[in-house]
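>>> next one to model:
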Amino acid sequence: MIPRTILVTGGSGFLAAALLRYLACSGEYSLITSLRSARTDLPQSIRTVTLGELTPSNNWQEALTDVDVIVHAAARVHVMNEEAADPLAEFRFVNVDATLNLARQAAEAGVKRFIYISSIKVNGELSKPGTAFTADDTPAPVDPYGISKLEAESGLRSLAANTHMEIVIIRPVLVYGPGVKANFLSMIRWLNRGVPLPFGAVNNKRSLVSLDNLIDLIVTCFEHPSAANQTFLASDGEDVSTTELLRKIATVLNKRAILLPLPIGLMSFMARLVGKGAMAQRLFGSLQVDISKNERLLGWTPPVTLDRGLSAAVQPFLESRKS
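Below you'll find the model as predicted:
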């Protein structure tokens, strides 16, 4: 199969927008994206379909004409301060019911391959010291977001078993790159200001994945025959501690990282007291993934090193400071 027309859902999202720009620059594909509301900052060669909110009642017919491959990146994402009365129901509405609605319509329209951007949270929140999650581990999601992603995966596999449409599931770890927001951007800002940070003695191991590496894996899965009906984890293949990560970012910023070696146990205790236990878990716990399956089945290894990926992520921040 040589795909010609690609539908990328959620074109305003961090990953989807970067993927669309990459594909548009390649000039190899006819591109379609779904948007919640109209926008004009995407390349003009991309056809846009405005659908409003992602719901189980969306009619995708206009977007599915002649589509070979779908990359489903639209989702209700993990939120730090959840306000919904029933978070699991909210996540299921979008991430399960709306996803399967699209997938069923895609199968009926003759789409050949459906690439689902899931989450490492399907595997779990933390890996045991010295071990790494694999794509074929028994899932162990903890929060409503992870549970909804697992349920969507299960529904997609059932659909693939009963139709001619192939499913590919990709579970990324933390994704970073140009335009990154949230905690990653906060770290960049703290280090640029020279703020002393209490993370000088964190000996955990975390896997991350740059936008460039994740996009390269997705494109590999467009047509590779061995990707059909498989699950892959996505990372840079280089694991770092929180302390090492901060030092690497500081190096790109040409700043000295002021990292104080405070006891991890004390900081974790204090974080729980102020309701930041989940954040402390990410800062101090380990989450490693094994991507050897990607090389074994796809011949894929990350083309971009962690250092290069961090440099690319920090560069827009540096340029904005100059302007």
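>>> please count neighbours and contacts with C-alpha atoms only from this point.
Noted.
>>> which residues of the stretch 51-200 of the chain fall in helices?
All helices of the stretch 51-200 of the chain, identified by DSSP state H, counting those that start in this stretch, fall at 87-91, 99-108, 144-162, 182-193.
>>> in TSV: those, plus distance to residue 232 and mean neighbour count.
As requested, the helices of the stretch 51-200 of the chain are arranged in TSV below (distance: least, Cα to Cα, whole Å; neighbours: other Cα atoms under 10 Å):
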stretch	distance to residue 232	mean neighbour count
helix 87-91	22	17
helix 99-108	19	20
helix 144-162	12	20
helix 182-193	24	15
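>>> what would those look like in CSV with distance to residue 62?
Below are the helices of the stretch 51-200 of the chain laid out as CSV (distance: least, Cα to Cα, whole Å):
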stretch, distance to residue 62
helix 87-91, 25
helix 99-108, 11
helix 144-162, 22
helix 182-193, 34
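>>> out of the ones you listed, nearest to residue 271?
Proximity to residue 271 (Cα to Cα) singles out helix 182-193 among the helices of the stretch 51-200 of the chain, at 15.4 Å.
>>> packing partners for the helix or strand that that closest one is followed by?
Counting by DSSP states H and E, the element after helix 182-193 in chain order, helix or strand, is strand 206-210. For strand 206-210, the packing partners by 3 or more Cα pairs under 8 Å, 6 or more residues apart in numbering; DSSP states H and E come out as strand 174-176, strand 239-240, helix 306-322.
>>> which stretch among the ones you listed comes nearest residue 205?
Of all those, the one in closest proximity to residue 205, counting by Cα to Cα, is strand 239-240 (5.1 Å).
>>> need the next SSE after that closest one, C-terminal direction.
Following strand 239-240 in sequence order, the next helix or strand is helix 242-253 (DSSP H and E).
>>> that next one: what's the following helix or strand?
Once the chain leaves helix 242-253, the next helix or strand it forms, by DSSP H and E, is helix 264-273.
>>> what comes up buried for the helix or strand just after that next one?
Sequence-wise, the next helix or strand downstream of helix 264-273 (DSSP H and E) is helix 277-284. The neighbour-count check on helix 277-284 (16 or more other Cα atoms under 10 Å) flags 277, 280-281, 283-284 as buried.
>>> now helix 277-284 and helix 264-273, what's the angle there?
Between the axis of helix 277-284 and that of helix 264-273 there is an angle of 150 degrees, by axes from the mean of the first three to the mean of the last three Cα atoms, to 10 degrees.
>>> what's helix 277-284 packed up against?
Secondary-structure packing of helix 277-284 (3+ Cα pairs under 8 Å, 6+ apart): helix 264-273.
>>> Proceed likewise with the subsequent sequence, for comparison:
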Amino acid sequence: MMVGLVAVTGANGFVGQALCAELVARGGTVRRLVRVIGASLDVVAVGEISRETDWEAALTGVDAVVHLAARVHMMADTSADPLAEFRRVNVEGTLNLARQAAAAGVRRFVFVSSIKVNGESTLPGRAFAADDPPDPQDPYGISKYEAEQGLRNVAGQTGMEVVIIRPPLVYGPGVKANFLAMVQWLARGIPLPLGAIHNKRSLVALDNLVDLITTCLDHPAAANQTFLAGDGEDLSTTELLQRVALALGKPARLIPVPAGVLQWSASLLGKKAMMQRLCGSLQVDIGKAGNVLGWTPPVTVDEGLHRAVADIR
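Predicted structure coming up:
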């Protein structure tokens, strides 16, 4: 790697831990920025992220920043004003960091955003592209889009290079939430009524996202660009379950219930949004990363799934 000291926010998170390990393996120098763990030579506790956060000590001598820390999307947000809470961390906190980074002489700022900036779903065969008009539809996606806009303004005012990466669902070793639940259901042999879903969804293996981030840290052509992350192979929900089961060495017990029946049942139970994720399509076109950076995902879907389920298998 040619880049100097890299500061990584959210360094103890799912993506952050993998990214820091990869940067060190490539000979890089990393400063891990976290919220509450005590400071050491390469770990700095910065507290809560907001417009008031003081990043001075964390940014001293830093050449590049990868900003992973965020208030993440939640299926059931109990905040009285979710958008205000997302803006406090994801917009105000991000832009405060970016302004202080520019003032500290940081050369490049890599912001890991979300495919939700593009929208919630696509028509089959009509993948989102990096330069499509944004269409965020929930508070999380709106906050990420507003942060992107603010970062572009900071870049224009200061000359600091900004790179934006929008990943879809990320899976890999240590994955949690819905993906982990799906793996556990398959591992236990629980029959699932998802054997006749013909949608298409893009995912990104943790190793592929980390590789794209590291590429964007020092590739000259990445400056002030937006890229979508993905594995380069889209799967239906049924195909994903079959491939995960194969990685587990287990049979996929899938019942072929028509998608329309599932969606009707889910609407009666107040689970329409969840079923949309299972039955709807969301595809991303990673062609820009290939054209501009010469980047291709180093890990196939099947390799990524094997790594993701290794501990459970």
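>>> hmm, back to that, and of the helices of the stretch 51-200 of the first structure, who's closest to residue 306 of the first structure?
For the helices of the stretch 51-200 of the first structure, proximity to residue 306 of the first structure was assessed by Cα to Cα; helix 182-193 is nearest, at 14.4 Å.
>>> same list, the helices and strands packed on strand 206-210 of the first structure, but as TSV with distance to residue 64 of the first structure and mean neighbour count please.
TSV is the format used below for these (distance: least, Cα to Cα, whole Å; neighbours: other Cα under 10 Å):
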stretch	distance to residue 64 of the first structure	mean neighbour count
strand 174-176	28	20
strand 239-240	39	20
helix 306-322	33	16
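>>> JSON lines for those, including distance to residue 149 of the first structure?
Shown next, in JSON lines, are these (distance: least, Cα to Cα, whole Å):
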{"stretch": "strand 174-176", "distance to residue 149 of the first structure": "15"}
{"stretch": "strand 239-240", "distance to residue 149 of the first structure": "24"}
{"stretch": "helix 306-322", "distance to residue 149 of the first structure": "26"}
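>>> of those, which is nearest residue 231 of the first structure?
Across these, residue 231 of the first structure has its closest neighbour in strand 174-176 (17.2 Å, Cα to Cα).
>>> any chance you could list what contacts stretch 142-153 of the first structure?
Stretch 142-153 of the first structure is contacted by residues 77-78, 87-88, 91-92, 95-97, 99-100, 116, 118-122, 124-125, 139, 141, 169 when judged by Cα atoms under 8 Å, 6 or more residues apart in numbering.
>>> of the buried residues of helix 277-284 of the first structure, which is the nearest to residue 211 of the first structure?
residue 283 (20.9 Å).
>>> so residue 229 of the second structure touches residue 204, yeah?
Yes: at 6.5 Å, residue 229 of the second structure counts as touching residue 204 under the criterion of Cα atoms under 8 Å.
>>> among the contacts of stretch 142-153 of the first structure, the buried ones, what's the PyMOL command?
To isolate the buried members of those in PyMOL, using 16+ other Cα under 10 Å:
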select buried, resi 91+92+95+96+97+99+100+116+118+119+120+121+122+124+125+139+141+169
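>>> how far away is the alignment partner in the second structure of residue 120 of the first structure from residue 268 of the second structure?
Here residue 120 of the first structure is matched to residue 115 in the second structure, going by TM-score structural alignment. Going from residue 115 of the second structure to residue 268 of the second structure by Cα to Cα, to the nearest Å gives 28 Å.
>>> next one: residue 211 of the second structure
42 Å.
>>> show me which of those two is the more surrounded one.
A direct count of neighbours by other Cα atoms under 10 Å for residue 211 of the second structure and residue 268 places residue 211 higher, at 19 against 9.
>>> which residues does the more buried one contact?
By Cα under 8 Å, 6+ apart, the neighbours of residue 211 of the second structure are 297-298.
>>> do the same with residue 74 of the first structure
Listed by Cα under 8 Å, 6+ apart, the contact partners of residue 74 of the first structure are 9-11, 13, 16, 54.
>>> residue 196 of the first structure: which of these is nearest?
Relative to residue 196 of the first structure, and with distances defined as Cα to Cα, the nearest of the contacts of residue 74 of the first structure is residue 13, at 32.2 Å.
>>> so for the second structure, the centremost residue is which one?
Centroid-nearest residue in the second structure, with Cα atoms, centre = their mean: residue 167, separated by 4.2 Å.
>>> contact partners for that one?
So residue 167 of the second structure contacts 112-115, 203-204, 209, 228-230 (Cα under 8 Å, 6+ apart).
>>> tell me the one of these nearest residue 194 of the second structure?
residue 203 (18.0 Å).
>>> so how many other residues sit close to the counterpart of residue 54 of the first structure in the second structure?
Here residue 54 of the first structure is matched to residue 49 in the second structure, going by TM-score structural alignment. Look at residue 49 of the second structure: counted by other Cα under 10 Å, it has 23 neighbours.
>>> next one: the one 3 residues further on
Residue crowding around residue 52 of the second structure was assessed by other Cα under 10 Å; the count is 11.
>>> how about residue 172 of the first structure, what's its partner in the second structure?
Matched to the second structure by TM-score structural alignment, residue 172 of the first structure sits across from residue 167.
>>> what's the closest residue to residue 261 of the first structure other than its chain neighbours in contact with, if anything?
Leaving aside its sequence neighbours, residue 261 of the first structure sits nearest to residue 200 (Cα to Cα, 6 or more residues apart in numbering; 4.1 Å). By Cα under 8 Å, 6+ apart, the contact list for residue 200 of the first structure reads 243, 259-262.
>>> so what corresponds to residue 200 of the first structure in the second structure?
Aligned partner of residue 200 of the first structure by TM-score structural alignment: residue 195.
>>> do residue 235 of the first structure as well
In the second structure, the residue equivalent to residue 235 of the first structure is residue 230, according to TM-score structural alignment.
>>> distance check, the nearest residue to its match once chain neighbours are set aside against residue 212 of the second structure.
Spatially, and ignoring its direct neighbours in sequence, residue 230 of the second structure is nearest to residue 204 (4.3 Å; Cα to Cα, 6+ apart). Noted for residue 204 of the second structure: a distance of 11 Å to residue 212 of the second structure, by Cα to Cα.
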